[in-house]
Structures are given as structure tokens and as C-alpha cells.
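1. pasted the sequence and its predicted model underneath.
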Amino acid sequence: MSMDLLPILTEQIQSGEAMAERFGVTRVAVWKQIQRLQNEGYPVVSEKPKGYRLLPGTPTPAALQAHLKGSFGQQYHYFGTVASTQDVARQLADAGAPHGTVVLAEKQTQGRGRRGKVWSTPLGSGLYFTVVLKPQLALSELSLLPLMAGVAVREACGVGLLKWPNDLITEKGKMAGLLLEADVRGEEVHHVLLGIGINVVPEGLPEGAVGLGSHVRKVSRVELLARLLESLETWLGMTELAVLSAWRKYNGTLGRKVRVQTPRGLLEGLAVDLDARGLWIEHQDTRICITAGDVSLVEPVGRQHHAEG
């Protein structure tokens, strides 16, 4: 009999003897399969002599299915370790994966953020996944997607401020980041790969504690994932006005001095507005629209700022 332990593992401890009896194998065979899962990156905990369990909130397919409320995530690919969820999702999208397909890995060996930056993925302490999107958008509307996604992440997490273009931050640093890669063919958007990384459990917490970013409070990774997918599906259907209004509400960028690394060099000014075209900053009495670039805040994040007008 073939043995696949992952679908039967839960947060509750199960003895190796019981699993061996279920599959008609030896306890040694079970132990070897547990080791294989651990080596592949799955958050399986061994508690001798009691048995084996998953870390609380592990987003297995069965656990996620129990919490889903929409179509996003119905097609779900869960891995222990991959090079990059973006790469796996790209292959699936090219093969015809439907809108809302999700690829999640506990560990990425080549996970990356904007402009090729490496994204750290400590085991069991975050959510690192890619959603395949096939939006009915014109090319001119494509720039709204990262704003929609940012609002969806902020509403699902319930804490943090949005830093243009793709980050959710707190006073202690980055909590979540987004990476969008669009496959544009002619005048049509074939698909978009939305990569999301969320630091769910902050460093320095005692074993067994859970938190979200720098805010220590109970949160389940699988419940947060389901909530985020529902929020994302909702916000992708919203109007430009609604998206911009919500982004401004949650923003941690407008009203602050920023430095922007653009292809033409470093630019510093006051972030005064945002629209579908990009971020507007005031520089030497001139308003400039930044359509792409890495933004850093000159002042630290404390209370939320709002631009005037």
C-alpha cells in the first residue's frame, strides 16, 4: 500500500503506531516518511514518544478547504520547498490554470521580492504564496492591481500601513510585501502572477506564541490565508474610486517625505497624492508622478499621516 502521511497529519498528535497500523506498514516506515516530509520543508513536529503533528495553523489543502468562502484557492498547490512559487505558478498559468489558482510553499530557495531582492522564508513563520490572476482589465488599468492587492492584504491582516508601491509596514518594519508579474500578449493581459509574502510570527516570541508582524496576537496562518484570498477576490471587483479611497485610508506614505530610487536617479520630496498612474510627490515646487521605483520613508512610521487636499 502506498503511504502519503501529509493528508492525514493534523495539529493533534498521532502515534506512529496508529499510522503504521492504518497503512499496514512498520513504525520505522512511518518514521522514514516523517523524516522525508521534514526534509522537504513541511512543518511536521516529532514529539517522542507521543507521535507526530503539524505546527498550529499549517495551511494544508484540507485545512484551507475548511475555511474557504470564495473561488480563490479552490485550485491549491501546497509544497514544502520550491525554488519560487512565482516560477511554479507561471508554469501552471501557461498550462491553463484558472483564475484564483494558488501556489504556496513553506520554504522558497529562490524566493524574491521587487527588483530581484531575496525574500526570507523561515519555516512556519509566514505565508509565502502566488495567486494566478486572469483579470478582465485593459492594459491601462493594470496599474490598479497592486493597489487592489495592497488593500486586500491590509484588510485581511487588520493592522499596518501601506507603503507605495507594494509593502505593508508597521513601526517595527516590513510585515508584508507584494510582487506582480504580468504576462502581456499584444494588447491583452494573458495572466498576472501576484506573489505575496507575510511575516506572520515575529522574531523573539516564546515557543507556541503567535503574532502578526510586530503585533502579538493570536492568528492562524491557514485562517489568515483564507481571509486574504476572500478579501483579494472581493477587491479585484471593486471600482477605481473605491480602491483609491481605501488605499488612502490605510496609507503610510502620503503626507510623508520620501526618497525614490528611479531609473533616472534618486529623488526626494513630499508624497502628496496617489492615483492609477502612480505616486505624486512634490519636489522643488513641482509635482512629479512616479510610476515605478523603490520608495523609502525619510521619517519613521508612527501615527498615520494624510495628505492635504
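-> That came through, no problem.
2. going by C-alpha atoms from here, please, whenever you check contacts or count neighbours.
-> Will do.
3. packing partners of the helix or strand hosting residue 92?
-> Using DSSP states H and E, residue 92 falls within helix 85-94. In terms of contacts (3 or more C-alpha pairs under 8 Å, 6 or more residues apart in numbering; DSSP states H and E), helix 85-94 is packed against strand 101-108, strand 126-133, strand 188-199.
4. any idea how far the longest one is from the chain center?
-> So the one you mean is strand 188-199. 10 Å (C-alpha atoms, centre = their mean, to the nearest Å).
5. any chance you could list what contacts the following helix or strand past that strand?
-> Of the helices and strands lying after strand 188-199 in sequence (DSSP H and E), the nearest is helix 221-235. By C-alpha atoms under 8 Å, 6 or more residues apart in numbering, the list of residues contacting helix 221-235 from outside reads 57-60, 63-64, 67-73, 100, 126-127, 148-149, 151-153, 155-157, 200, 243.
6. take a look at this one as well, against the first:
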Amino acid sequence: MKDTALLFVLDETFTSGSVLARRLRLSRVAVWKHAHRLQQAGYPIEIVHGQGYRLQPGTPAPHLLQPLLKGRFGQSYRYLGCTTSTQDALRTWAEAGAPEGAVVLAEQQTHGRGRRGRVWVSPAGTGLYFSVLLRPRLPLTELLRLSLTAGIALAEATEVGQLKWPNDLLAPNGRKLAGVLLEADLRGEEVRYVLLGIGLNVHRAELPPEAAYLEAYRPGVRRATLLATLLERLEFWYDRLAEAETVLAAWRQHSGTLGRRVRIETPSGPIEGIAEDVEASGALRVRLPDGTRRTVSAGDVALLQAVSENFPPVG
């Protein structure tokens, strides 16, 4: 028997080893061995003497997530205990013919990555680390708008914080709750597919000092429910990609960037000024100190001036 057979009979209620042994036609010792191997593989299984075995409450295992889904995103779903990166795992699946909306989620990543080659810290069982396969019909020049929709979905699903251009979700204290990594497979000017990776810190964990976790603002939040909501909002906004003004209006509503003084590290050097607006493509328009304006399509943004006392600058 594969260890995963045990995974799919567990839920959030403790089940004794003897009951599981009967269901799986195994000995209690074999159940114990399978459970410990699953733990070692990264799956959040709790084993308590005298009570039995269960999945950590809120675990986004396939059989617990499926009833919560409201759309097509996530219907094709691979749930991993530990992997190098969900982006890498989904790329392999995409090349093998995975359908649009397919999702790979891992409880832990050993080489999770963020934008511009940064490392994304992925403590086991405490966040949502997943990638979604998309096949957008967009000109390459407008692909950045897809990145904005991911930020909108994050803000709507978590109901916390504001967005730093293009799609970082910042907590009310200015620290980072979530990030998005968009990697496109191109053939000339044609986008074959996009891997949309999201890392969202949900529960308390050992995180970098610049990071925050959602449970500090939403006590009792459950990862499986949150994932289902996030996938539903991603699908909603993905289906409206062509409606540029609708997307931009929603992003502005959740923005913590516009109207603030910013410094942007771009490939051609740093830019500092006031973030005025987002263009239809998703690019950021910045007014420089001399009154001229620059449009930025790529770069790292630092927020230098707060919008209000309730949303202090990142520092």
C-alpha cells in the first residue's frame, strides 16, 4: 500500500489506529509506519497517543479541499508534502499537458523563490505555497496586468492589508504577507502558458523580520477554506483580464502604493518620485521631482512615505 492511501482516509478528527487498520486492511504497526513516513515527507499529520491520527485542522488535502471549490481552478490538483518549488513541479506537469487551472500545492518548499531570484521561506504546514497554470490570450505587452489580478485576488481573499505594486500583499504593519511570482513560457511573441506562483504566510512560523502572517489579523483562519476562496477570486479576475479598466479600478481600491513617495530599483537604475497611477498594461506611472513622468514595467518598489498613520512605511 502506498503511504498516501492513509492520507486520504484521514480528516480533522482523530481516528484510532485500530479503526484505520481495519479500513486499510493493515496492522496497527503498519498504520503507525505509514503515518510517520508521511510526516517525514512533509504532510501535517498529528499523532497523539490514546487518540489516534488526524490531519492538522485546515489542511488543504485534496479530499478536504474539493468540497470547498466553487470553480474550475483547482479541480486538477496535486498536493505535495515537500518539493523544491511548486513552480518547477507545475512546469513539468504543464509540459505533460495539464489543463488550465491546474494547481500544485506543497506543504513545504526547499527552494521556494520569489521575484528577481529571491528566496521565499516556506515553513512546513504554516502557509499556502502553490502555483496555478494559466494560458492567457493576452499580448505579451499586457502580461503585467495578469500580475495585478493576482494581487487583487489576494487582497479580496485575505481581507487584510494593501498592495505594493505590482502584487505584494502587505499587512497593516507594512510587513509582507504574500508575494506572487509570474513565470511565462514564451515562443517568440506568443505566450504558451504562465505559471502563477503564490506564497502566503498563514500561521505563526519562523519568518524573516520583514514578513507577517495572516492569523495575527484573522484568528482562526483555515488554510483549506482560504485556498478555495483565493482560487475562486483568481478565477473571477482572470476571466476579466480583457476588461482593463475594471481590473485597474479594483487594484487601485486595494493599493497601498498610489499617492506615496516610492523608490524603484529598475534595470536602468533607481527612480524616486510619487506613484501616481497604473496604466492599462499594468505598468506604474511615477511623477519625478522635476515634474516629468516615467512609466515603470519592472522593478523593486520601496515605499518611502505612508498614506496614513494606520499604514506605516515598510522599514
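-> Cool, the structure landed. Because the structure is a prediction, the values reported are computed rather than measured.
7. in the helix holding residue 92 of the first structure, what counts as buried?
-> 85, 86, 87, 88, 89, 90, 92, 93 (16 or more other C-alpha atoms under 10 Å).
8. same thing with stretch 31-45 of the second structure?
-> For stretch 31-45 of the second structure, burial by neighbour count (16+ other C-alpha under 10 Å) applies to 31, 32, 34, 35, 36, 38, 41, 42, 43, 44, 45.
9. which element is the fifth one on?
-> With secondary structure defined by DSSP H and E, residue 36 of the second structure is part of helix 28-40.
10. can you name every helix or strand that that helix contacts?
-> Against helix 28-40 of the second structure (3+ C-alpha pairs under 8 Å, 6+ apart) you get helix 4-7, helix 17-24, strand 45-48.
11. so which of those is the most packed in?
-> Using mean count of other C-alpha atoms under 10 Å, the stretch among these with the greatest mean number of neighbours is strand 45-48 (a mean of 18).
12. once aligned to the second structure, how far is the helix holding residue 92 of the first structure on average?
-> Compared with the second structure after the fit, helix 85-94 of the first structure shows a mean deviation of 0.6 Å (mean C-alpha distance after the TM-score superposition for the first structure).
13. that helix maps to which residues in the second structure?
-> Residues 86-95 of the second structure are matched to helix 85-94 of the first structure when aligned by TM-score structural alignment.
14. mind putting the helices and strands packed on helix 85-94 of the first structure in TSV, distance to residue 162 of the first structure included?
-> Formatted as TSV, these follow (distance: least, C-alpha to C-alpha, whole Å):
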stretch	distance to residue 162 of the first structure
strand 101-108	23
strand 126-133	18
strand 188-199	13
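15. between those strands, which one is closest to residue 253 of the first structure.
-> strand 188-199 (19.4 Å; C-alpha to C-alpha).
16. next, the angle helix 85-94 makes with that closest one.
-> Counting by axes from the mean of the first three to the mean of the last three C-alpha atoms, to 10 degrees, strand 188-199 of the first structure lies at 150 degrees to helix 85-94.
17. against residue 247 of the first structure, how distant is the aligned partner of residue 127 of the second structure in the first structure?
-> Alignment note: residue 127 of the second structure maps to residue 126 in the first structure; criterion TM-score structural alignment. The spacing between residue 126 of the first structure and residue 247 of the first structure, counted by C-alpha to C-alpha, to the nearest Å, is 23 Å.
18. how about residue 229 of the first structure?
-> For residue 229 of the first structure relative to residue 247 of the first structure (C-alpha to C-alpha), the value is 18 Å.
19. what's the closest non-adjacent residue to the residue nearest the centre of the second structure?
-> The second structure has residue 198 as the residue nearest its centroid, 2.3 Å off, counting by C-alpha atoms, centre = their mean. Closest residue to residue 198 of the second structure apart from its sequence neighbours, by C-alpha to C-alpha, 6 or more residues apart in numbering: residue 180 at 4.7 Å.
20. tell me the SS of the residue mapped onto the one you found from the first structure?
-> The alignment partner of residue 180 of the second structure in the first structure, by TM-score structural alignment, is residue 178. The three-state label given to residue 178 of the first structure by DSSP: H, G, I helix; E, B strand; the rest coil is strand.
21. number of residues surrounding residue 178 of the first structure?
-> Using other C-alpha atoms under 10 Å, residue 178 of the first structure has 20 neighbouring residues.
22. just residue 144 of the first structure next, same as before
-> With other C-alpha under 10 Å as criterion, residue 144 of the first structure counts 20.
23. now do the contacts for the match of residue 180 of the second structure.
-> Contacts of residue 178 of the first structure (C-alpha under 8 Å, 6+ apart): 113, 114, 146, 149, 150, 166, 167, 194, 195, 196, 197.
24. kindly recompute the last result at 6 Å.
-> 166, 195, 196 (C-alpha atoms under 6 Å, 6 or more residues apart in numbering).
25. what about residue 184 of the first structure, distance to residue 247 of the first structure?
-> With C-alpha to C-alpha as the criterion, residue 184 of the first structure and residue 247 of the first structure are 25 Å apart.
26. what does residue 267 of the first structure give?
-> 23 Å.
27. buried residues, stretch 173-183 of the first structure. List them.
-> Residues of stretch 173-183 of the first structure classed as buried by neighbour count (16+ other C-alpha under 10 Å): 174, 175, 176, 177, 178, 179, 180, 183.
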